[in-house]
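Participant: turn this into a structure:
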Amino acid sequence: MPMNRRTLLAAAGGAAAGLLAPGTGRAAPTPFAQPKLPYAEDALAPVISPRTVALHYGKHHKAYFDKLNQLAAETPYAGLPLEEVVTRSHAAGDQAIFNQAGQAWNHVLYWNQFEGGPAAPEGRFLDLAQSTFGGVDGLKQAMTESADKVFGTGWVWLASDGRALRVLSMQDAGNPLTEGLTPLCGIDVWEHAYYLDYENRKAEHVKAVLDRLVNWRFVGARLPA
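Facilitator: A predicted model of the protein is given here:
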């Protein structure tokens, strides 16, 4: 079953009760933990190959969590949920923390949005796609075109402002959370996400992921009430 927003945040959090901190009598924050991949490494083939998944999840995503734990240790960030680390570090200009926390959070959503997919959109999300983009095909086209606006590394996001859907292209670890928006779907356009399978054909990769992998019911379930 796809994770909803609350489950996603809980799985990615880093402040569960644990051992007592020395001399404090309070529970010490546990390290930020990379959630388990919700399917086998070959489940996304042929759109994303098992080799790409192994490297992307097992090396790149893991490294963001590892580095975040190093940087956040013994700082106020160590006891916060991951989403809060993203927003607070961005607001404070703590770029090193933000880079790792943003990429850790971004990838949790990235992997989870494929679980159980591809599933057709429905309900309020389908209505919003129609009113904002003229339909789901228009939404996909807007996201694919937005990939070309990312120069170098970054993400293409579908987000909600509580009233309408928005497509954003953001550099590096950029995340709609920092703009007060709810991320619904995120496509990684760093080269490690697609180059082994698509070489320099970034737009082709984005289109294939949107058409053949994304669980649009998971995406719609993330709409704010």
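Participant: from here on, contacts and neighbour counts on C-alpha atoms
Facilitator: Fine.
Participant: name the helices or strands packed onto the helix of greatest length in the chain?
Facilitator: Secondary structure of the chain read by DSSP state H shows that its longest helix is helix 95-112. If you count contacts as 3 or more Cα pairs under 8 Å, 6 or more residues apart in numbering; DSSP states H and E, helix 95-112 packs onto helix 5-12, helix 62-72, helix 82-92, strand 182-188.
Participant: can you tell me how far the closest residue to Ser89 other than its chain neighbours is from Trp157?
Facilitator: Excluding the flanking residues, the one nearest Ser89 by Cα to Cα, 6 or more residues apart in numbering is Phe98, at 5.2 Å. Here Phe98 is placed at a distance of 17 Å from Trp157 (Cα to Cα, to the nearest Å).
Participant: the more surrounded of those two?
Facilitator: More neighbours surround Trp157 than the other of Phe98 and Trp157, with 25 against 22 (other Cα atoms under 10 Å).
Participant: residue contacts, that one?
Facilitator: 143, 166-170, 175-176, 183-187 (Cα atoms under 8 Å, 6 or more residues apart in numbering).
Participant: part of a helix, is it?
Facilitator: No: using DSSP: H, G, I helix; E, B strand; the rest coil, the secondary structure at Trp157 is strand, not a helix.
Participant: hmm, back to that, out of the helices and strands packed on helix 95-112, which is closest to Asp137?
Facilitator: strand 182-188 (15.0 Å; Cα to Cα).
Participant: and the helix or strand just after the closest one, what's buried?
Facilitator: Counting by DSSP states H and E, the next helix or strand C-terminal to strand 182-188 is helix 195-198. Using 16 or more other Cα atoms under 10 Å as the test for burial, helix 195-198 gives Asp197.
Participant: before we go on, could you also do this sequence so I can check it against the first one:
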Amino acid sequence: RRRLIRDLGAASGLLLRPRPATATATAMALLCRLASRGRSRTKLIAALGCLASRQKHTLPDLPYDYGALEPHINAEIMQLHHSKHHATYVNNLNVAEEKYKEALAKGDVTAQVSLQPALKFNGGGHINHTIFWTNLSANGGGEPQGELMEAIKRDFGSFGKFKEKLTAVSVGVQGSGWGWLGFSQDQGRLQVTACYNQDPLQGTTGLIPLLGIDVWEHAYYLQYKNVRPDYLKAVWNVINWENVSARYTACKK
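Facilitator: Model prediction:
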């Protein structure tokens, strides 16, 4: 019960005030986690009601130009992926939240329930892509350093074995989804897993997202066609290990 109150309070506080996308991601993940635990509908609706008081979500700027990741990911893919696909998730999330606000005001529980898939899909799409853009860099590639590298060696045996595992999990996603490196606060260990569609990692598994690899076809098809393994081989050249390491350090505090 104490954890439920803490999570509801944290999510509500984040959603009631203007905030960066990272805080939005945390709030959405908390709410998804509460939903997955089957918590009281009344309590969950009260927490989701905080969405009605917040500012609209906006598309975050990329920290680099669309062509910065070439030749590994070309400019056309990046432009469409960011300005069209991610923008659509943001717009649809705002629409879904506005409809949810109206349903709350009317006390229309049926409408509230029917909007949950749209909130999850578009909210997850916004969370996932906001992380993804910062996980990439024109100066990326290579291997991580410091605490993250030590944790990878501890939990996977070596960086090479970790890379092979995340690649295999990502390539093996049937249909659309994401490959993830996450951190389990309960176990104090790194884990590799996949989430389907736009399901957010933390809201789905409880793992804190460190590195996400988008394996929806829109992330690679224009350049790599149906050969997903070639895309995975290329994306390792632009992984921003400084960002991944910073996320790892932050989640341990």
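Participant: post the TM-score for the overlay when you can.
Facilitator: TM-score of the superposed chains, computed with TM-score structural alignment, normalised by the length of the first structure, equals 0.78; 195 aligned residues with a Cα RMSD of 2.7 Å.
Participant: what does Trp216 of the first structure correspond to in the second structure?
Facilitator: Aligned counterpart of Trp216 of the first structure in the second structure: Trp241 (TM-score structural alignment).
Participant: these two touch, right, that match and Thr134?
Facilitator: No: using Cα atoms under 8 Å, Trp241 of the second structure is not in contact with Thr134, being 9.9 Å away.
Participant: more neighbours: these two, which one.
Facilitator: Trp241 (24 against 19).
Participant: re earlier: and the residue nearest to the match of Trp216 of the first structure when sequence neighbours are not counted, how far is that from Ser158 of the second structure?
Facilitator: Once flanking residues are discounted, Trp241 of the second structure sits nearest to Pro144: 5.3 Å by Cα to Cα, 6+ apart. As defined by Cα to Cα, Pro144 of the second structure lies at a distance of 12 Å from Ser158 of the second structure.
Participant: isn't the residue nearest to Ser89 of the first structure up against Glu83?
Facilitator: No: counting by Cα under 8 Å, Glu83 is not a contact partner of Phe98 of the first structure; they are 10.4 Å apart.
Participant: and among the helices and strands packed on helix 95-112 of the first structure, the most buried is which?
Facilitator: Neighbour counts (mean count of other Cα atoms under 10 Å) averaged over each of these peak at strand 182-188, with a mean of 24.
Participant: count the residues that sit near Gln34 of the first structure.
Facilitator: So Gln34 of the first structure, with other Cα under 10 Å, has 22 neighbours.
Participant: rewinding a little: now do the next helix or strand along the chain from the longest helix of the first structure: which elements does it pack against?
Facilitator: Next along the chain after helix 95-112 of the first structure, taking DSSP H and E as the criterion, comes helix 123-133. When contacts are defined as 3+ Cα pairs under 8 Å, 6+ apart, helix 123-133 of the first structure packs onto helix 136-147, strand 165-171, helix 216-221.
Participant: run the last query once more with 7 Å
Facilitator: When contacts are defined as 3 or more Cα pairs under 7 Å, 6 or more residues apart in numbering; DSSP states H and E, helix 123-133 of the first structure packs onto helix 136-147.
Participant: equivalent range in the second structure for the helix it packs on?
Facilitator: Taking TM-score structural alignment, helix 136-147 of the first structure hits residues 159-170 over in the second structure.
Participant: for that stretch, buried residues please.
Facilitator: Neighbour-count burial for stretch 159-170 of the second structure [16+ other Cα under 10 Å]: 159, 162-163, 165-167, 169-170.
Participant: run a quick neighbour tally on Val156 of the first structure.
Facilitator: 27.
Participant: alignment lookup: it to the second structure.
Facilitator: Using TM-score structural alignment, Val156 of the first structure sits opposite Gly179 in the second structure.
Participant: wait, isn't that match in contact with Ser170?
Facilitator: Yes: contact status for Gly179 of the second structure versus Ser170: in contact at 4.4 Å, counting by Cα atoms under 7 Å.
Participant: so what sits against both of the two?
Facilitator: Ala194 (Cα atoms under 7 Å, 6 or more residues apart in numbering).
Participant: still on that earlier bit, after superposing, tell me the mean distance of the longest helix of the first structure to the second structure.
Facilitator: Its aligned residues in the second structure lie a mean 0.5 Å from helix 95-112 of the first structure after superposition (mean Cα distance after the TM-score superposition for the first structure).
Participant: related to what we said a few turns ago, Thr52 of the first structure: which of the contacts of Trp157 of the first structure is nearest?
Facilitator: Ile187 (14.6 Å).
Participant: contact partners for that closest one?
Facilitator: Here Ile187 of the first structure is in contact with 110, 155-157, 206 (Cα under 7 Å, 6+ apart).
Participant: can you give me the distance of it to Ser89 of the first structure?
Facilitator: Distance from Ile187 of the first structure to Ser89 of the first structure, by Cα to Cα: 22 Å.
Participant: report the contact partners of the residue nearest the centre of the second structure.
Facilitator: Residue closest to the average C-alpha location in the second structure (Cα atoms, centre = their mean): Asn128, at 2.5 Å. Contacts here follow Cα under 7 Å, 6+ apart; on that basis Asn128 of the second structure touches Pro200.
Participant: in the first structure, what residue corresponds to it?
Facilitator: In the first structure, Asn128 of the second structure lands on Asn106 (TM-score structural alignment).
Participant: relative to Trp157 of the first structure, how far out is that match?
Facilitator: 10 Å.
Participant: and for Gly135 of the first structure?
Facilitator: If you go by Cα to Cα, the gap between Gly135 of the first structure and Trp157 of the first structure works out to 17 Å.
Participant: mind telling me what Pro38 of the first structure corresponds to in the second structure?
Facilitator: By TM-score structural alignment, Pro38 of the first structure lines up with Pro63.
Participant: leaving out sequence neighbours, find the closest residue to that match.
Facilitator: Thr134 (7.2 Å).
Participant: any idea how far Val227 of the second structure is from that neighbour?
Facilitator: 24 Å.
Participant: please work out how many residues are found near Ala246 of the second structure.
Facilitator: 12.
Participant: who's in contact with Asp188 of the first structure?
Facilitator: 154-156.
Participant: on the three-state scheme, Ala40 of the first structure is what?
Facilitator: coil.
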